[in-house]
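*Asks:* pasting the structure only:
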């Protein structure tokens, strides 16, 4: 089995869509003329490799199965983004061929759900002290890399976003469960909140909740 790049006139998968009902997903697409089977690849979005050796879990799926099931049905579990690629399947002189499409119309991404990250910021200050002590607690459903989150400090009020104050990185990853971080000292009029370092990327994987 080998990949070949699509050329003008090559059979191409088009109209790839998905429908979700709880954790059940159905993929549908338009079959090109003369193609009676496809290979469906499932992998975590962002993974890449040449060939199936290091890629998802390829599955041969026939037009007859598609018709009987009104599409391709699978379950979506866990968290993160799952990518499906549907390759037109042909028999070549040297064996089976899978058509790679540069237009990526044969690829679709689906959110498998977001893991919850709860956090709280506790502070203590003395009447005559210029500083207050702050302790952050993070409770995560799954392990979290240290560069997913940052804390932002702002004088005079709580920051509204990552850019609304001074952002600081965390120096260690977070375990699944409760993480009590070392106490820090900040100004008496400073306020702290947690944010994603990259909201567009990590907001698809996690839900950040202040408690």
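*Replies:* Cool, the structure landed. From a predicted model like this one, the values you see are computed outputs, not experimental measurements.
*Asks:* going by C-alpha atoms from here, please, whenever you check contacts or count neighbours.
*Replies:* Will do.
*Asks:* what about stretch 116-129, distance to the chain center?
*Replies:* Centroid separation between stretch 116-129 and its chain, computed with C-alpha atoms, centre = their mean, to the nearest Å, is 31 Å.
*Asks:* residue 143 is in contact with residue 172, isn't it?
*Replies:* No - Residue 143 is beyond contact range of residue 172, at 11.3 Å (criterion: C-alpha atoms under 8 Å).
*Asks:* more crowded one of these two?
*Replies:* residue 143 (14 against 11; other C-alpha atoms under 10 Å).
*Asks:* can you tell me how far the more buried one is from residue 177?
*Replies:* Distance, residue 143 to residue 177, using C-alpha to C-alpha, to the nearest Å: 8 Å.
*Asks:* kindly report the same for residue 97.
*Replies:* Relative to residue 177, and taking C-alpha to C-alpha, residue 97 is found at 46 Å.
*Asks:* separation between residue 88 and residue 124?
*Replies:* Counting by C-alpha to C-alpha, the gap from residue 88 to residue 124 is 63 Å.
*Asks:* more neighbours, these two?
*Replies:* Using other C-alpha under 10 Å as the criterion, residue 88 and residue 124 rank with residue 88 on top: 25 against 11.
*Asks:* farthest residue from the center of the chain?
*Replies:* Distance from the C-alpha centroid of the chain, by C-alpha atoms, centre = their mean, peaks at residue 128 (47.3 Å).
*Asks:* more crowded one of residue 97 and residue 177?
*Replies:* Each of residue 97 and residue 177 has its neighbours counted (other C-alpha under 10 Å); residue 97 has more, 19 against 13.
*Asks:* wait, the more buried one sits on residue 37?
*Replies:* No - using C-alpha under 8 Å as the test, residue 97 is too far from residue 37 to be in contact (11.2 Å).
*Asks:* mutual contacts of the two, please.
*Replies:* 89-90 (C-alpha atoms under 8 Å, 6 or more residues apart in numbering).
*Asks:* name the helices or strands packed onto whichever helix or strand residue 85 is part of?
*Replies:* Following DSSP states H and E, one finds residue 85 within strand 81-92. Applying 3 or more C-alpha pairs under 8 Å, 6 or more residues apart in numbering; DSSP states H and E, we find strand 81-92 packed against strand 37-44, strand 95-100, strand 107-111.
*Asks:* nearest to residue 68, of these?
*Replies:* strand 37-44 (13.6 Å; C-alpha to C-alpha).
*Asks:* this is the comparison structure:
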């Protein structure tokens, strides 16, 4: 159930958020802004400005009920802001991302969120393609018919499992995802180091990581084999 409701009116001058700024810092996005003296709560909205709803409706998209499927919304207090020196969020998006901060007035019954169209409450962050670094190691005895594959993947952001697959080929490294036997990823990659479960393969088998759709995911991520 929604914990707030939108006001039909623009925020009064004394309530308006200003000085919004966003920067990246050690894998985090740090969002800061100036708090009006009377405001103790805000609603933070994060979204991809290229989403069809935003393109179609502009700022009004945020106020529409159906927008909740792509918006990240969070009520945030002045005390939390002071404790964290702003609002911090792990980088789990690529390309361009926009934040808007809206002033709130809280009562016992509800929280009222004021609209604000001045753009002084808006900050954006742009990123290059997020890097995915993959290291594959093989371990096995000289006289064994099999060897163990250890795959470690370092991701800068969360990567959905649908974006990647690995391919096994006998005799040499596969050149593309159709050049061998394809296996899907079983879980999403988290930001940081991801160590996949060991894989047992034939002594002559080689494994390589690929995008499932190079055109779609290659524009979002950079896959680096080390």
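*Replies:* That came in fine, so what should we check first? From a predicted model like this one, the values you see are computed outputs, not experimental measurements.
*Asks:* I'd like the helices and strands packed on strand 81-92 of the first structure laid out as JSON lines, including distance to residue 183 of the first structure.
*Replies:* Formatted as JSON lines, those follow (distance: least, C-alpha to C-alpha, whole Å):
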{"stretch": "strand 37-44", "distance to residue 183 of the first structure": "36"}
{"stretch": "strand 95-100", "distance to residue 183 of the first structure": "53"}
{"stretch": "strand 107-111", "distance to residue 183 of the first structure": "36"}
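*Asks:* most packed of these?
*Replies:* Looking across those with neighbours counted as mean count of other C-alpha atoms under 10 Å, the highest average goes to strand 37-44: a mean of 19.
*Asks:* okay, the next helix or strand after that one sits on what stretch of the second structure?
*Replies:* Per DSSP H and E, the first helix or strand lying C-terminal to strand 37-44 of the first structure is strand 59-62. Aligned by TM-score structural alignment, strand 59-62 of the first structure falls on no residue of the second structure.
*Asks:* and residue 163 of the first structure? What does it align with in the second structure?
*Replies:* Under TM-score structural alignment, residue 163 of the first structure pairs with residue 178 in the second structure.
*Asks:* now do the same for that match: helix, strand or coil?
*Replies:* coil (DSSP: H, G, I helix; E, B strand; the rest coil).
*Asks:* quick one: end-to-end length of stretch 163-174 of the first structure, please.
*Replies:* Stretch 163-174 of the first structure: ends 23 Å apart by C-alpha to C-alpha.
*Asks:* buried sites along that stretch?
*Replies:* Neighbour-count burial for stretch 163-174 of the first structure, counted by 16 or more other C-alpha atoms under 10 Å, picks out 165, 167, 174.
*Asks:* quick one: the second one and residue 149 touch, right?
*Replies:* No - look at residue 167 of the first structure against residue 149 with C-alpha under 8 Å: they stay out of range, at 10.0 Å.
*Asks:* and residue 83 of the second structure, which of the three is it?
*Replies:* helix.
*Asks:* how close does the residue nearest the centre of the second structure sit to residue 21 of the second structure?
*Replies:* In the second structure, the residue lying closest to the centroid (C-alpha atoms, centre = their mean) is residue 92, at 1.9 Å. Residue 92 of the second structure sits at a distance of 18 Å from residue 21 of the second structure (criterion: C-alpha to C-alpha).
*Asks:* ok so, going back, do you know which of the helices and strands packed on strand 81-92 of the first structure lies nearest residue 73 of the first structure?
*Replies:* By C-alpha to C-alpha (comparing all of those), the closest turns out to be strand 37-44, at 11.2 Å.
*Asks:* returning to what we had before: element containing the residue nearest to the match of residue 163 of the first structure when sequence neighbours are not counted?
*Replies:* Take residue 178 of the second structure and drop its neighbours on the chain: the residue closest to it by C-alpha to C-alpha, 6 or more residues apart in numbering is residue 167, 8.0 Å away. Here residue 167 of the second structure, judged by DSSP H and E, is contained in strand 164-170.
*Asks:* beyond that strand, next helix or strand please.
*Replies:* strand 181-184.
*Asks:* what range in the first structure does stretch 31-40 of the second structure sit on?
*Replies:* Going by TM-score structural alignment, stretch 31-40 of the second structure sits over no part of the first structure.
*Asks:* for stretch 196-210 of the second structure, same thing?
*Replies:* Aligned using TM-score structural alignment, stretch 196-210 of the second structure spans residues 181-195 in the first structure.
*Asks:* residues contacting that stretch, please?
*Replies:* Taking C-alpha under 8 Å, 6+ apart as the rule, stretch 181-195 of the first structure contacts 119, 121, 125, 129-138, 149-159, 161-162, 208.
*Asks:* can we see that at 6 Å?
*Replies:* 130-136, 149-158 (C-alpha atoms under 6 Å, 6 or more residues apart in numbering).
*Asks:* include distance to residue 114 of the first structure when you put the buried residues of stretch 163-174 of the first structure into JSON lines, please.
*Replies:* As requested, these are exported to JSON lines (distance: C-alpha to C-alpha, whole Å):
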{"residue": "165", "distance to residue 114 of the first structure": "27"}
{"residue": "167", "distance to residue 114 of the first structure": "24"}
{"residue": "174", "distance to residue 114 of the first structure": "16"}
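*Asks:* gap between whichever residue in the second structure pairs up with the residue farthest from the centre of the first structure and residue 137 of the second structure?
*Replies:* Counting by TM-score structural alignment, residue 128 of the first structure lines up with residue 143 in the second structure. Residue 143 of the second structure is 18 Å from residue 137 of the second structure, where distance means C-alpha to C-alpha.
*Asks:* run a quick neighbour tally on the nearest residue to residue 78 of the first structure once chain neighbours are set aside.
*Replies:* Spatially, and ignoring its direct neighbours in sequence, residue 78 of the first structure is nearest to residue 112 (5.9 Å; C-alpha to C-alpha, 6+ apart). By the criterion of other C-alpha under 10 Å, residue 112 of the first structure has 19 neighbours.
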